[in-house]
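Engineer: mind folding the following:
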Amino acid sequence: MTASALRPLLLTQGDPAGIGPELTLRAWLERKAAGLPPFAVLCDPLHLASVARSFGWDVPIQAVEPEEVIGVFPKALPVLPLAGRVFAVPGKPDTANAPSVVESIEKAFALVRSEVGAAIVTNPIAKHVLYETGFAHPGHTEFLATLASRDGDAPHPVMMLWSETLAVVPVTVHIALAAVPGTLTTDLIVRTGRIVARDLRRRFGLTHPRLAVAGLNPHAGENGTMGHEDEAIVAPAVRILQSEGIDATGPIPADTMFHARARSRYDAALAMYHDQALIPIKTIAFDEAVNVTLGLPFIRTSPDHGTAFDIAGKGMARPDSLKAAIRLASRLADKERRP
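Structural biologist: Here you go, the predicted structure:
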């Protein structure tokens, strides 16, 4: 029996004024056609029910205990209730809902760490709303890493954007482009490559993962004529990874890495900065890509989009990425093996 058949996946609330609630409802409505495993949502069941009514969707919502999720899921959307009520207007973020956003993440983490849940699937949050209430973390990923570090794990989280056709990892993530050359180090690339290779083996089931490492500069520096970072920082990192038995190649000019023939030669591409990684995958697999956090002591996936306040409540949001995130979380939970 699979891991996700024994333990449910846990969906966090996300920002209740965004598209997360409606996507969650649609995912449950489409559960059979999409082949989704059992999941529960950590949210206010009354708020979720009000969202369903606003669309005229017939979604029975049932507050449950964790052990009841598997049995309830076929006939109702199971909800693990939060401590307080949530009042949210679609498209109108409100700092009053920030505590419920944080509580949902913390409860999902606690249930996964106690092995009640198989994995966490996080609905989108609005970081600027949380910052206004004193939230001290750059985002979901860093918050989950901090929670895990309280157990003594001190993980180094790595963001992977994954689809069936392309998987990319930005080595530096949410920083200004001007700050990338000063932030990028050989050690950071090596640490990232090690985690990617390990989790591709442990969670994706690849026995010999292949990594393609992008250069930072045009033409990977053109032998130093377009910048020295590729020779001084990226190339040494590739050599270290190779010396450790990891199948890594690079630095490769980024403009030749993402066509179909090139993609057939690697399992994941390490990019040096955010847009170098996200532009190709959002071009190739905009609706199907999934955000996977590697390096954590549990499985966490997320749809590859934000709260989309501009379309929240209008019925325009597509649940494709959330459904893909649910399926991938189940797949990784079933494949995971410890080193």
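Engineer: can we go C-alpha only for contacts and neighbour counts from here?
Structural biologist: Noted.
Engineer: next up, the contacts around Ile19.
Structural biologist: Neighbouring residues of Ile19 by Cα atoms under 8 Å, 6 or more residues apart in numbering: Pro90, Thr307, Ala308, Phe309, Ile311, Ala312, Gly313, Ala317.
Engineer: go again using 10 Å as the cut-off
Structural biologist: Residues near Ile19 by Cα atoms under 10 Å, 6 or more residues apart in numbering: 90-91, 123-125, 305-319.
Engineer: give me the buried entries from the residues you listed.
Structural biologist: 90-91, 123-125, 305-309, 312-313, 319 (16 or more other Cα atoms under 10 Å).
Engineer: out of the residues you listed, which comes closest to Glu30?
Structural biologist: Of all these, Pro319 has the smallest distance to Glu30: 9.3 Å, by Cα to Cα.
Engineer: with adjacent residues omitted, what lies nearest to the closest one?
Structural biologist: Nearest residue to Pro319, sequence neighbours excluded (Cα to Cα, 6 or more residues apart in numbering): Leu23, at 5.1 Å.
Engineer: from Lys314, how far out is that neighbour?
Structural biologist: 12 Å (Cα to Cα, to the nearest Å).
Engineer: compare with the first, here's sequence two:
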Amino acid sequence: MPEENRPLALTMGDPAGIGPEITAGAWQALRGGTIRFAVVGDAALIARHGVPVRDIGTIAQVADVFAQAVPVLPVALAAPVTPGQPDSRNAGAITTSIARAVELARNGQAGAVVTNPISKIVLKKAGFAYPGHTEYLAALCNVPGREVMMLACPELRVVPITIHVSLRRALDELSTEGIIAATRTTHAALIRDFGIAAPRIAMAGLNPHAGEDGSMGTEEQTLIIPAIETLRRDGMDITGPWPPDTLFTPPARARYDVAMCMYHDQALIPLKTIDMTNGVNTTLGLPIIRTSPDHGTAFDIAGRGVADPASLVAALRMAGRMAEHRNPT
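Structural biologist: Next up is the predicted model:
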């Protein structure tokens, strides 16, 4: 079966968060279309939200089930779930769900992995050794250190060069080599998975006014510009470094396909300000496709029936489109 026709593997996320509710909402939004998924998780949690569910034995059964019920590949929970009250005893089920979904994608049974939100704090209490989802996925795919996080909405794509570290540590870790590696991975993914034949890349500066010729910082001159020069020699259409405070205005966004940012919040603040509802997190540099909603577990509203599934729907749709671009018919 072509990869673009294969069902997507959707992880459970933290069972005490809004994952079960937005999963039910996503199924209601997509059940009549061509994008289908199986949840790797607990059927009872999803059934709480008023949708039919059905345990399945293999992901191949999704085609026969999806129109009538949410297909679920069962993962047993270690402790009862109360919405809004996370329990580290269920950490093993959460990570098992992710590992099984990755395995389904790696062996060709699933077209992509879509992940519901997890709580890093909950997992860390149970001994989880990774800073976040992105790094764990890279380890599962045997490509640690090659992962690149991209956030996308209809009006903007951003990639942070440094990710889940403190701002002080991010400044220490930023390097010309890291900028080059992340940009090369992003460029290749835009061509392969997004169908952009000649990606236009904008490089953000690190300092106010992009350093103002060294008067407000020299990282642009010592780290960023050498990376840009190397990438241009690779044949990339790349501009910058641009002052970060003007890079995300509507006229500026019209001139590039992705903005490479120097640290986490430089990338995520504009993306979430512009369109958090439809924001999608996707991991580049993996041998599989992975997307995720661009929000967290939202324990404060879990179980209240008010969670918006729009970002998860967007993540599922993006995963489907990426699969189509990666394996055109």
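Engineer: looking at the buried ones among the contacts of Ile19 of structure 1, which is nearest Phe135 of structure 1?
Structural biologist: Ile125 (12.0 Å).
Engineer: residue in structure 2 paired with the closest one?
Structural biologist: Correspondence of Ile125 of structure 1 to structure 2, assessed by TM-score structural alignment: Ile118.
Engineer: surely that match meets Gly19?
Structural biologist: Yes: between Ile118 of structure 2 and Gly19 there is a contact at 8.7 Å, judged by Cα atoms under 10 Å.
Engineer: who touches both of those two?
Structural biologist: Thr11, Met12, Gly13, Gly296, Thr297, Ala298.
Engineer: closest to Met276 of structure 2 among these?
Structural biologist: Gly296 (11.3 Å).
Engineer: chain neighbours aside, what residue packs nearest to the closest one?
Structural biologist: Pro117 (5.2 Å).
Engineer: residue contacts, that neighbour?
Structural biologist: Counting by Cα under 10 Å, 6+ apart, Pro117 of structure 2 has contacts 11-15, 17-19, 133, 292-298, 312.
Engineer: inside strands: which ones of these?
Structural biologist: Thr11, Ser292, Pro293 (DSSP state E).
Engineer: to which residue of structure 1 is the last one aligned?
Structural biologist: Counting by TM-score structural alignment, Pro293 of structure 2 corresponds to Pro303 in structure 1.
Engineer: what residues are up against that match?
Structural biologist: Neighbouring residues of Pro303 of structure 1 by Cα under 10 Å, 6+ apart: 20, 121-124, 161, 287-292, 319-326.
Engineer: restricted to strands, list those residues.
Structural biologist: Within the contacts of Pro303 of structure 1, residues falling in strands by DSSP E are Val121, Leu161, Val290, Asn291, Val292.
Engineer: you'd agree Arg300 of structure 1 is up against Thr293?
Structural biologist: Yes: using Cα under 10 Å, Arg300 of structure 1 is in contact with Thr293, at 5.7 Å.
Engineer: next, count neighbours for Gly320 of structure 2.
Structural biologist: Residues lying near Gly320 of structure 2 (other Cα atoms under 10 Å) number 25.
Engineer: the residue nearest the centre of structure 1 and Met160 of structure 1, how far apart?
Structural biologist: Residue closest to the average C-alpha location in structure 1 (Cα atoms, centre = their mean): Asn291, at 3.0 Å. Distance of Asn291 of structure 1 to Met160 of structure 1, given as Cα to Cα: 6 Å.
Engineer: find residues that contact each of the two.
Structural biologist: Common neighbours of Asn291 of structure 1 and Met160 (Cα under 10 Å, 6+ apart) are Ala167, Val168, Val169, Thr301.
Engineer: neighbour count for those residues - can I get that in CSV?
Structural biologist: Below are the shared contacts of Asn291 and Met160 of structure 1 laid out as CSV (neighbours: other Cα atoms under 10 Å):
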residue, neighbour count
Ala167, 23
Val168, 26
Val169, 29
Thr301, 30
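Engineer: looking at the residues you listed, which is nearest Ala52 of structure 1?
Structural biologist: Thr301 (24.2 Å).
Engineer: doesn't Arg331 make contact with the closest one?
Structural biologist: No: the pair Thr301 of structure 1 / Arg331 is not scored as a contact, 11.0 Å apart, by Cα under 10 Å.
Engineer: setting aside sequence neighbours, what's the nearest residue to Lys120 of structure 2?
Structural biologist: Distances taken as Cα to Cα, 6+ apart put Gly132 closest to Lys120 of structure 2, at 6.2 Å, once the chain neighbours are dropped.
Engineer: now for the one you found: what does it line up with in structure 1?
Structural biologist: Match for Gly132 of structure 2 (TM-score structural alignment): Gly139.
Engineer: burial count for its match?
Structural biologist: Using other Cα under 10 Å: Gly139 of structure 1 sits among 16 other residues.
Engineer: ditto for Arg321 of structure 2
Structural biologist: For Arg321 of structure 2, the count of nearby residues is 16 (other Cα under 10 Å).
Engineer: what residues are up against it?
Structural biologist: Residues near Arg321 of structure 2 by Cα under 10 Å, 6+ apart: Glu4, Ile35, Asp193, Phe194, Gly195, Ala315.
Engineer: what packs against the helix or strand where Val159 of structure 2 lies?
Structural biologist: Taking DSSP states H and E as the criterion, Val159 of structure 2 maps to strand 156-160. Using 3 or more Cα pairs under 10 Å, 6 or more residues apart in numbering; DSSP states H and E, the elements in contact with strand 156-160 of structure 2 are strand 148-153, helix 176-194, strand 200-204, helix 250-253, strand 258-261, helix 264-275, strand 280-284.
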